[in-house]
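Engineer: attaching a predicted model along with its sequence, questions to come.
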Amino acid sequence: MADDTKFLLLFLLLSSSSLCFGSESDILCLKSVQKSIIDPYGVLKSSWIFENPREGYICHFTGVECWHPYENGILSLRLGNLGIQGTFPQGLQNCSSMTGLDLSNNNFSGPIPDISRLNPYLTNLDLSYNSFWGSIPESISNMTYLNLLNLQHNKLSGHIPPQFNFLTRLTTFNVAENLLSGPVPTLLQKFSASNFAGVTDKK
């Protein structure tokens, strides 16, 4: 019994340490994002105030959804339609518990990085209506928890990676209005043709 008690206490201690670390990491994530992007309308500048920190305070920031309202653990970031500019925020890798990311309807540009390394557990990823360019990273196929992947209306070129056949949980997928060419992977052919509008040589 004594050994069981020691194990339980050790487990609780490690769990508590992990939660604290996660909270600090998520706060660092938001600070990094705020610093790296251009916020012309001051939406994040006016809402993301890091002075006088307290447990759960980031959960009241614009676009931040937490796992629990009294803990600084980010469930998702919904930063769509805020007029934000810049490249994909690398600091998002510090949002280690995040499962949803929406950067849609902004003015992001540049290549899409290896998101599977930054945020491997995303279930929803919406980068639509921006100006991301370059190829679609093949490594996104490693994000096997994805239910939604929306890359519509960017400047992406090249082909849709055939490795996307591994994304078996996808219920929403859209790459319309880009500069893509080549065949559509077999798994993705279940989606409407309108979701591939602009893709040349789809067969």
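Structural biologist: Cool, got the structure. Bear in mind the structure is a predicted one, so any value in this text is a computation, not a measurement.
Engineer: please make it C-alpha for all contacts and neighbour counts, starting now.
Structural biologist: Noted.
Engineer: just the buried residues of stretch 102-122, please?
Structural biologist: Buried residues in stretch 102-122, counted by 16 or more other CA atoms under 10 Å: 102-109, 111-113, 115-116, 118-122.
Engineer: now swap in stretch 12-30 and tell me
Structural biologist: Buried residues in stretch 12-30 (16+ other CA under 10 Å): 22, 23, 25, 26, 27, 28, 29, 30.
Engineer: what sits up against that stretch?
Structural biologist: 58, 71, 72, 73, 74, 91, 92, 93, 94, 95, 96, 97 (CA atoms under 8 Å, 6 or more residues apart in numbering).
Engineer: just the ones of those in strands?
Structural biologist: Among these, the members found in strands (DSSP state E) are residue 74.
Engineer: included below, for side-by-side comparison, is a second structure:
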Amino acid sequence: MASSAVLFPSFVWFLYLFCFLCSLPLAICKEAENDRHALLCFKSRLSGPAGVLASWSNKSFDVCEWHGITCSKPYPRRVIALDLESEGISGSISPCVANLTSITRLQLSNNNFSGGIPSEIGLLRRLRDLDLSRNNLEDPE
């Protein structure tokens, strides 16, 4: 009887550990999926020369292969840089960009972005390099 009492807590510990480890890929996939949705939302307000954002599509699930995107090397791969400098892109900067929570570099200079700079960009705690120069952005009042 004593041996089954010892086995039961060990089994429960194993079960908790198993459930935790099985849920990790779901959490990691969710973060990568959030990056994908944020980029598609960002793209929805843009237009530009043919081909510039052609790789940004629902048909391609690996955002790390999209034009202008750099992802982190270790797993899970997250978007860490968005570099669309001098691409002839016009439109407005969507607040969706703030959902790229791992981004450290946002380079959108020398395009035709217009409108305001979303205040949500200020929520990007890891952002270290921001360049929005040479666009048609409005000054904050």
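Structural biologist: Alright, I've got the coordinates. If you're wondering where the values come from, they're calculated on a predicted model, not measured in any experiment.
Engineer: how far does stretch 62-72 of the second structure sit from the chain's center?
Structural biologist: Here the centre of stretch 62-72 of the second structure is set off from its chain's centre by 10 Å, with CA atoms, centre = their mean, to the nearest Å.
Engineer: apologies, that question was intended for stretch 21-38 of the first structure.
Structural biologist: The chain centroid and the centroid of stretch 21-38 of the first structure are separated by 14 Å, computed with CA atoms, centre = their mean.
Engineer: corresponding residues in the second structure for it?
Structural biologist: Aligned using TM-score structural alignment, stretch 21-38 of the first structure spans residues 30-47 in the second structure.
Engineer: what do you get for stretch 96-111 of the first structure?
Structural biologist: Going by TM-score structural alignment: stretch 96-111 of the first structure matches residues 101-116.
Engineer: contacts made by that stretch with the rest, please.
Structural biologist: Against stretch 101-116 of the second structure from outside (CA under 8 Å, 6+ apart): 78-93, 124-140.
Engineer: recalculate using a threshold of 7 Å.
Structural biologist: Residues outside stretch 101-116 of the second structure that contact it (CA atoms under 7 Å, 6 or more residues apart in numbering) are 78-93, 124, 126-138.
Engineer: which residues are in contact with residue 48 of the first structure?
Structural biologist: Contacts for residue 48 of the first structure (CA under 7 Å, 6+ apart) come out as residue 61.
Engineer: just give me the match in the second structure for it.
Structural biologist: Here residue 48 of the first structure is matched to residue 56 in the second structure, going by TM-score structural alignment.
Engineer: quick one on the thing from earlier: list only buried entries from the contacts of stretch 101-116 of the second structure.
Structural biologist: Buried subset of these (neighbour count, 16+ other CA under 10 Å): 78-85, 87, 89-93, 124, 127, 132, 135-137.
Engineer: that older thread, for PyMOL, what selects the buried ones among the contacts of stretch 12-30 of the first structure?
Structural biologist: To isolate the buried members of these in PyMOL, using 16+ other CA under 10 Å:
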select buried, resi 58+71+72+73+74+91+92+93+94+95+96+97
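Engineer: report the central residue of the first structure.
Structural biologist: In the first structure, the residue lying closest to the centroid (CA atoms, centre = their mean) is residue 101, at 3.3 Å.
Engineer: wasn't that residue part of a strand?
Structural biologist: Yes. According to DSSP: H, G, I helix; E, B strand; the rest coil, residue 101 of the first structure belongs to a strand.
Engineer: and it, how far from residue 118 of the first structure?
Structural biologist: For residue 101 of the first structure, the distance to residue 118 of the first structure equals 12 Å [CA to CA, to the nearest Å].
Engineer: and for residue 10 of the first structure?
Structural biologist: Per CA to CA, residue 10 of the first structure is found 29 Å from residue 118 of the first structure.
Engineer: just residue 107 of the first structure next, same as before
Structural biologist: Relative to residue 118 of the first structure, residue 107 of the first structure is positioned 21 Å away (CA to CA).
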